[in-house]
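Trainee: I'd like to go over a predicted model; first the sequence, then the structure.
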Amino acid sequence: MKKSIFLLLLLQFFFISAQDHLSGLNTSKRVGLLNVSNNPAELSNLSSKYEVNLFSVSAIVSNNIVGFNDIVDGENLEDLLFKGNGRVNFRVDSEIYGPGFAMRLKKWSFGFNTKGYIKASVVDVNPSLGDAILNQAIQSIGGATTIKNDYNQRLNGTTWGEVGLSVARNLYATDTKKLSAGVTLKLLFPGSYANFGVGQFSGTITNNTDKQTITDANANLNFAYSGNLANSFVDFSDYSRSVFGGLNGVAADFGINYQWKSKDKEEYKLNLGAAVKNIGKMTFKSDNNSSINYELDITGSEVLDLNKFNNIESLQGIEEILIKEGFLTKTDGGNADFKVNLPAVFTGYADVKVISKFYLTLYTQQKLNDNGKNDQIITQNVVSVTPRLSFKNFELFSSWADNEISGTTGGFGLRICGFYLGSSSILTALSSDTKQADFYLGFQYGLR
């Protein structure tokens, strides 16, 4: 396989755009469409009768091996990623919010939003196997390594767009208490998809003077691709050109919210919320669609020369070489439409007024599906705490999180009227070379 075939994509994406998106901002006391994206029940708490979102961009690069400085430097990144002993996870995750509108009407509230997603992931890759395939360098010349894994390793890329239609209602309200529920129906527009799954791999990798080889190998392989990512998944343009496809899927978010307000009703003492998000799936359809499962079998004197994958830029190219060499046996699937599960999560939060204008938010995101499944879009577990100083037209906050992939991160953000920007990892990046880099910015405003 072409050296850095997937990592080059990740780096290109990082430098032009930089998985808890909008951490700290999506639980702001100033409630807008970003809060609704986190929990549809928050639609009942809109800060203005009418809310408009113009744009928002949030992007994250996270991994469990190399630090921020190594990512920015870019020197020998492939070597650094695959020189450890643990499974390698490296992910790029971006969300782009388009125009959106919401309004309150007595006990009811309504809204819509538009959104695009670009995701690329290296999931649980064995460092020895990754080093051999991407770098063609394992141990010393003449060295051999035997690998036996009981899990699925994946390279995955996905783009899609969505239009969300939200409704919420006050279920119970007094002068100081309010209980609300909401739902968002999402119309899904799948763009492009690529997945290379290597499950239950066992084999021996040998580094000879002239070539790198795999012998005595067995694995369950999944090749799935659709749209632009069928032909290439190296360049960022392969992703950005195909965020919105045709309407081919639906999903839903369900949420509930409780507020305990002060007697002046201007500030709450406690804001509790919980939601189940992204319950649904989408179908990828294109002329070059394919999703096939194979058994890889290299036995006896058979040898797979990894040099054959040099300059290959697509999953289809890898698949064709393995078929030509006679190492693949089809087990199921074919050139047909296939379904992919959205990254379903549970989110819960408590925003507590500590003293006047000072709040503390506790937040968690827990994934509901298995990232190891080939038909699953990736997400991660997150727990965070965010102290915030909140005024009507100004807000300053600092989010600190424990992320499943990148570990501990800390950053800060601010809101001035409707404009906001921030990073959930900038403080730890500057002080301790964190394994995550991210940023977000955007603009929303309210009309009475």
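Mentor: Perfect, thanks for sending it.
Trainee: switch to C-alpha atoms for all contacts and neighbour counts from now on
Mentor: Fine.
Trainee: do a quick rundown of the strands in the stretch 301-448 of the chain.
Mentor: Ranges of strands within the stretch 301-448 of the chain are 304-305, 328-334, 338-341, 345-355, 358-367, 382-390, 394-397, 400-403, 407-410, 412-416, 419-423, 436-447, based on DSSP state E, counting those that start in this stretch.
Trainee: could you say what helices and strands the last one packs with?
Mentor: Just to be clear, that refers to strand 436-447. The contact analysis (3 or more CA pairs under 8 Å, 6 or more residues apart in numbering; DSSP states H and E) places strand 436-447 against strand 50-63, strand 419-423, helix 426-432.
Trainee: of those, which is nearest Lys265?
Mentor: Among the helices and strands packed on strand 436-447, strand 50-63 comes nearest to Lys265, with 18.9 Å by CA to CA.
Trainee: for comparison:
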Amino acid sequence: MRKILVASCCLFISSLYAQEHFSGINTTRRTGILNASVNPAELSNLSNRYEVNIFNTSVNVSNNKISFKDIVNGGNLEDKIFEGDKAVNMRLDAEILGPSFAMKHDKWTFAVTSSAKIKANLIDVDVNLANAVRNSFIGSSIIALDHNQRVNALTWGEIGFSASRIVFEDHQHKFSGGATFKLLFPGSYANIAADKFSGTVTNVLGDVELTNAHAALNVSYSGALADGFTDSSNFNQFFGNGIHGYAVDLGVNYQWKEQDDSGYKINAGLAVRNIGSMTFKADNNVSRNYSLSVEGLQSFDLNQFEGVDNVKEIEQILINSGYVTIDNTTKDFKIKMPTLISAYADVHVHNKWYVTAYMQQKVVDDTKNDLATAQNVITITPRFSAQDYEIYSPWSSNEISGITGGIGFRLGGFYLGSGSIVTALINNSKQADAYLGFRIGF
């Protein structure tokens, strides 16, 4: 168990040099397939008749404990993560947008897209329980929690079919609607959760015991992640298990045009994304709910988790302890997608200067065991946008990591940027990200 906690933290830390997906460029005036990932109705504003997406990738990391300066200054980052009283929250979110194609035809625009997704999370992990498992404190601590804490990771692939149509257009206004239907390919999954955990952990000369404990536990796994979080190759399973899920994005878009029809004064949109779920069906699939009960003079030896690096071993230790009873078992299990609402407005300020306001609000509860995660984000992006190039600086308020600021640029179909590099370098930002991509329009 300690190895899983440590490996999860190392995964986040090692990725901290590379974080919010395509922040700033996903609302660019040079409209393309990337904009449609925020709102499918944006396809009606495609800058070219045809667009081919070659490659886009983004890696996002945010946490509420360690900063970029902590990494630069060195020291024991594992101890830094689990110090204090605040529960640990970390999110790793990686996305690869693969080969994709879009085309206009009269008032319609169509697109076919492909993508691969990775999510890994520490969600509301109690520092006292984590430190007990890590064998990193001496003494006793009483724990009484009213929430669910999770260590969770999953991978999947998507193939999307999008359509957008101009509903109304004149010399001043333009209204469009769009939808994306996604085929979901569940890859791999692992979840360890303890809901409403209570108990006393005691460490005397390295002997760590749990007494007077109760919790509702969930242990779920499918595919390669059942074998552990420590091997990065366990996160590269995307399309191999077939189609076992569907999701839908729905959106609307409005443009208030310039009088000479050279562009827009305002481009605004609203979308609901990721409405759907996927079912994991691998040969090693299992999802079990347990009740943990350690009462009276009983004690659970937590040293047994030392050196354990995969979910199946953790489950076996729990079963062998005699302190858990199975409430229910499911062979194939369903995971709901991270449904969220996106709203934005890009305002033409003067000449080539624009300002974009973007809001992302999740409509799911990350603490539920059958849900993938999402973050609440508000971003303001000033940009200097010419026909063939663009420079912009996104500034965000993120649910997990707080305030971040970054910079990016576009040259033709190539772009490179970060939503947090500025704050990562000048203050104690707890987020870092980077993205790049290339697409061709003709």
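Mentor: On my side now, so go ahead. These numbers were taken from a predicted model, which means no experiment stands behind them.
Trainee: ok, back up a step: as a markdown table, the strands of the stretch 301-448 of structure 1 with mean neighbour count and distance to Gly157 of structure 1 would be great.
Mentor: As requested, these are exported to a markdown table (neighbours: other CA atoms under 10 Å; distance: least, CA to CA, whole Å):
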| stretch | mean neighbour count | distance to Gly157 of structure 1 |
| --- | --- | --- |
| strand 304-305 | 16 | 26 |
| strand 328-334 | 15 | 19 |
| strand 338-341 | 18 | 12 |
| strand 345-355 | 19 | 19 |
| strand 358-367 | 20 | 18 |
| strand 382-390 | 21 | 21 |
| strand 394-397 | 20 | 32 |
| strand 400-403 | 20 | 21 |
| strand 407-410 | 20 | 23 |
| strand 412-416 | 21 | 29 |
| strand 419-423 | 21 | 24 |
| strand 436-447 | 21 | 19 |
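Trainee: could you redo the ones you listed as TSV and give each row distance to Phe68 of structure 1?
Mentor: Conversion of the strands of the stretch 301-448 of structure 1 to TSV gives the following (distance: least, CA to CA, whole Å):
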stretch	distance to Phe68 of structure 1
strand 304-305	34
strand 328-334	39
strand 338-341	31
strand 345-355	27
strand 358-367	23
strand 382-390	19
strand 394-397	22
strand 400-403	15
strand 407-410	11
strand 412-416	17
strand 419-423	13
strand 436-447	6
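Trainee: if we can go back for a sec, format the helices and strands packed on strand 436-447 of structure 1 as JSON lines; extra columns: distance to Gly348 of structure 1.
Mentor: Formatted as JSON lines, those follow (distance: least, CA to CA, whole Å):
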{"stretch": "strand 50-63", "distance to Gly348 of structure 1": "20"}
{"stretch": "strand 419-423", "distance to Gly348 of structure 1": "21"}
{"stretch": "helix 426-432", "distance to Gly348 of structure 1": "24"}
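Trainee: for the residue of structure 2 positioned farthest from its centre, which non-adjacent residue is spatially closest?
Mentor: Largest separation from the mean C-alpha position in structure 2: Leu297, at 42.4 Å (CA atoms, centre = their mean). Nearest residue to Leu297 of structure 2, sequence neighbours excluded (CA to CA, 6 or more residues apart in numbering): Thr211, at 7.7 Å.
Trainee: what does the one you found correspond to in structure 1?
Mentor: Using TM-score structural alignment, the equivalent of Thr211 of structure 2 in structure 1 is Thr215.
Trainee: buried residues, the strand or helix carrying its match. List them.
Mentor: Applying DSSP states H and E as the criterion places Thr215 of structure 1 in strand 212-226. Neighbour-count burial for strand 212-226 of structure 1 flags 212-226 (criterion: 16 or more other CA atoms under 10 Å).
Trainee: out of the helices and strands packed on strand 436-447 of structure 1, the one nearest Met103 of structure 1 is which?
Mentor: Closest approach to Met103 of structure 1 among those is made by strand 50-63 (4.4 Å; CA to CA).
Trainee: how much does that closest one stray from structure 2?
Mentor: Strand 50-63 of structure 1, aligned to structure 2 and superposed, deviates on average by 0.5 Å (mean CA distance after the TM-score superposition for structure 1).
Trainee: which is the succeeding secondary structure element to that strand?
Mentor: Using DSSP H and E, the next helix or strand after strand 50-63 of structure 1 towards the C-terminus is helix 68-73.
Trainee: so after that next one, what's the next helix or strand?
Mentor: Note on helix 68-73 of structure 1: by DSSP H and E, the next helix or strand toward the C-terminus is helix 77-81.
Trainee: show the contacting residues for the residue mapped onto Asp332 of structure 1 from structure 2.
Mentor: Taking TM-score structural alignment, the alignment pairs Asp332 of structure 1 with Asn328 from structure 2. Listed by CA atoms under 8 Å, 6 or more residues apart in numbering, the contact set of Asn328 of structure 2 reads 288-290.
Trainee: closest to the centroid, which residue in structure 1?
Mentor: What sits nearest the mean C-alpha location of structure 1, by CA atoms, centre = their mean, is Asp93, with 4.2 Å.
Trainee: tell me roughly how far the strand or helix carrying that residue lies from structure 2 on average.
Mentor: Counting by DSSP H and E, the element that carries Asp93 of structure 1 is strand 88-105. Its aligned residues in structure 2 lie a mean 0.6 Å from strand 88-105 of structure 1 after superposition (mean CA distance after the TM-score superposition for structure 1).
Trainee: what is the helix or strand following that strand packed up against?
Mentor: Downstream of strand 88-105 of structure 1, the first helix or strand assigned by DSSP H and E is strand 108-125. With contacts defined as 3+ CA pairs under 8 Å, 6+ apart, the packing partners of strand 108-125 of structure 1 are strand 88-105, strand 152-173.
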